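Student: Let's see this in three dimensions:
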Amino acid sequence: MTNSTLSDYLVFKRTFLNDPNRPKPGGEPLTASVSAEGRAGIRRVKIRDHQIISDSGYKGGGSDLGPIPAELMLAGLGGCLSHGWVMQSALANIDLRFLQIDVKTVSAPDGSKAPVGLEYTVRISSDASPAKIRELFSIVEEKSFVFNLLINPVQISGTTEEITEKDEAA
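Tutor: Model prediction:
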């Protein structure tokens, strides 16, 4: 088995991004389906061909069998920013030796669920100058889907749909 590195992946990513015939992202709906299940009330998150278990921690009356939804949102932000750093580094021909995004938030002190803010730290080792890192930082934030969703919230609408026992079995 070969040990591959982030630098090795950047070579692949650079080739992919520079291919004029590559499929262009965008315009497709992003969907997730979440169902509450079983005695523990876990939430099974289904996204494309992937599944993640989400649960409440013990303080929230859960069994702590998976991350809470807010932690998944933090992971979504960190994952999107990480993807942006990889893409922009590949395009700029910068070698990343290490990349980690740490994201955190704190609930309001009054016990409400409202966060008082989000912050993240990019931990990076590369061959880029500090000025180039600052430039990439700005570009990544500008192009990040999740970052922009959080700083420029979109309207959310919801509906309910009553189903029968027959529908439950399907």
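
Student: contacts and neighbour counts: CA atoms only from here.
Tutor: Fine.

Student: Just give me the neighbour total for the residue lying closest to Thr105 once chain neighbours are set aside.
Tutor: Sequence neighbours aside, Leu118 is the residue nearest to Thr105 in space, at 4.7 Å (criterion: C-alpha to C-alpha, 6 or more residues apart in numbering). Using other C-alpha atoms under 10 Å, Leu118 has 12 neighbouring residues.

Student: One more sequence to fold, the one below, so I can look at both together:
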Amino acid sequence: MPTLSDYLAFKAQRMAALREKLAAPDAAPAPLRAVARVASGSGVRPVSIREFTIVTDSAPALAGYNLGPTAPELLLASLASCLAHTYLIVAANRGAQFETLEVEVTAQIDFRGILEVTPDAPIAPSGLAYIARVSGDVSDDELHQIRTEVEHLCPVFRALVEPVPVSGRVERTAS
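Tutor: Predicted structure coming up:
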């Protein structure tokens, strides 16, 4: 069975090929798209991303059915996944030998803010923190350097620590 170290060697090869493609004069950013459609009778929000569907829902206290994670939980999942992937990218670039890798992201959410119960309660999740758990033949100094690179290169981490503007609009559709 292939190990994580084997995968990192494979990843390094794939990234080298992709870097070559991205160096072409006609290379462009990759578009991203997610669409949430509210199910009329339940309020459940399936989200379509490429050929995947993720069911999102609320807890029963907010009239949900607990059929899937909430959007704030998906934010944490997105950060955890992106950090883990970026750790793999940096490790592959450096030839680091990870045997295992796990990223845990934690936060809290104060529904008093969202439901306007307490005016000064935060609305956004707060106290975001992560722990990357790594085993393998890598020194503490190298792990520190890898962490610094990861936090510089991880797209979701960067979007959270240096928020990007979000534009929005409402379009009326036929019923």
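
Student: From one end of stretch 118-134 of structure 1 to the other, what's the distance?
Tutor: Chord length of stretch 118-134 of structure 1, first to last residue, is 20 Å (C-alpha to C-alpha, to the nearest Å).

Student: I meant stretch 17-30 of structure 1, not that one.
Tutor: 22 Å.

Student: Need the counterpart of the residue nearest to Thr105 of structure 1 in structure 2.
Tutor: Aligned by TM-score structural alignment, Leu118 of structure 1 pairs with Leu128 of structure 2.

Student: Excluding sequence neighbours, find me the nearest residue to Ala32 of structure 1.
Tutor: Using C-alpha to C-alpha, 6+ apart, the nearest residue to Ala32 of structure 1 is Ile47, at 4.8 Å.

Student: so what's the one you found up against?
Tutor: By C-alpha atoms under 8 Å, 6 or more residues apart in numbering, the contact list for Ile47 of structure 1 reads 31-33.

Student: still on that earlier bit, run through the neighbouring helices and strands of the helix or strand where the residue nearest to Thr105 of structure 1 lies.
Tutor: Assessed by DSSP states H and E, Leu118 of structure 1 sits inside strand 115-126. In terms of contacts (3 or more C-alpha pairs under 8 Å, 6 or more residues apart in numbering; DSSP states H and E), strand 115-126 of structure 1 is packed against strand 96-107.

Student: dump the residue contacts of the match of Leu118 of structure 1.
Tutor: For Leu128 of structure 2, the contacting residues are 105-108, by C-alpha under 8 Å, 6+ apart.

Student: which of the residues you listed has the most neighbours?
Tutor: Sorting those by how many neighbours each has (other C-alpha under 10 Å) puts Val105 first, at 18 neighbours.

Student: Looking at structure 1, name the residue matched to that one.
Tutor: In structure 1, the residue matched to Val105 of structure 2 (TM-score structural alignment) is Val103.

Student: surely its match meets Phe147?
Tutor: No. Applying C-alpha atoms under 8 Å, one finds Val103 of structure 1 not in contact with Phe147, separated by 11.6 Å.

Student: Find residues that contact each of the two.
Tutor: When contacts are counted by C-alpha under 8 Å, 6+ apart, Val103 of structure 1 and Phe147 are jointly contacted by Leu77.

Student: where do the helices sit along structure 2?
Tutor: Using DSSP state H, the helices of structure 2 run over 4-22, 71-94, 111-114, 140-153, 155-161.

Student: Burial-wise, tell me which of those comes out on top.
Tutor: Ranked by mean neighbour count under mean count of other C-alpha atoms under 10 Å, those are led by helix 71-94, which reaches a mean of 19.

Student: start and end residues in structure 1 for that helix, please.
Tutor: Using TM-score structural alignment, helix 71-94 of structure 2 corresponds to residues 69-92 of structure 1.

Student: so what's the spatially most central residue of structure 1 closest to, chain neighbours aside?
Tutor: The structure's structure 1 has its C-alpha centroid closest to Gly76; by C-alpha atoms, centre = their mean the separation is 1.7 Å. The shortest distance from Gly76 of structure 1 to any non-neighbouring residue, by C-alpha to C-alpha, 6+ apart, is to Val146 (7.0 Å).

Student: Show me what that neighbour aligns to in structure 2.
Tutor: Counting by TM-score structural alignment, Val146 of structure 1 corresponds to Val156 in structure 2.

Student: Which residue in structure 2 aligns with Val11 of structure 1?
Tutor: Under TM-score structural alignment, Val11 of structure 1 pairs with Ala9 in structure 2.

Student: Chain neighbours aside, what residue packs nearest to its match?
Tutor: Leaving aside its sequence neighbours, Ala9 of structure 2 sits nearest to Ala92 (C-alpha to C-alpha, 6+ apart; 6.4 Å).
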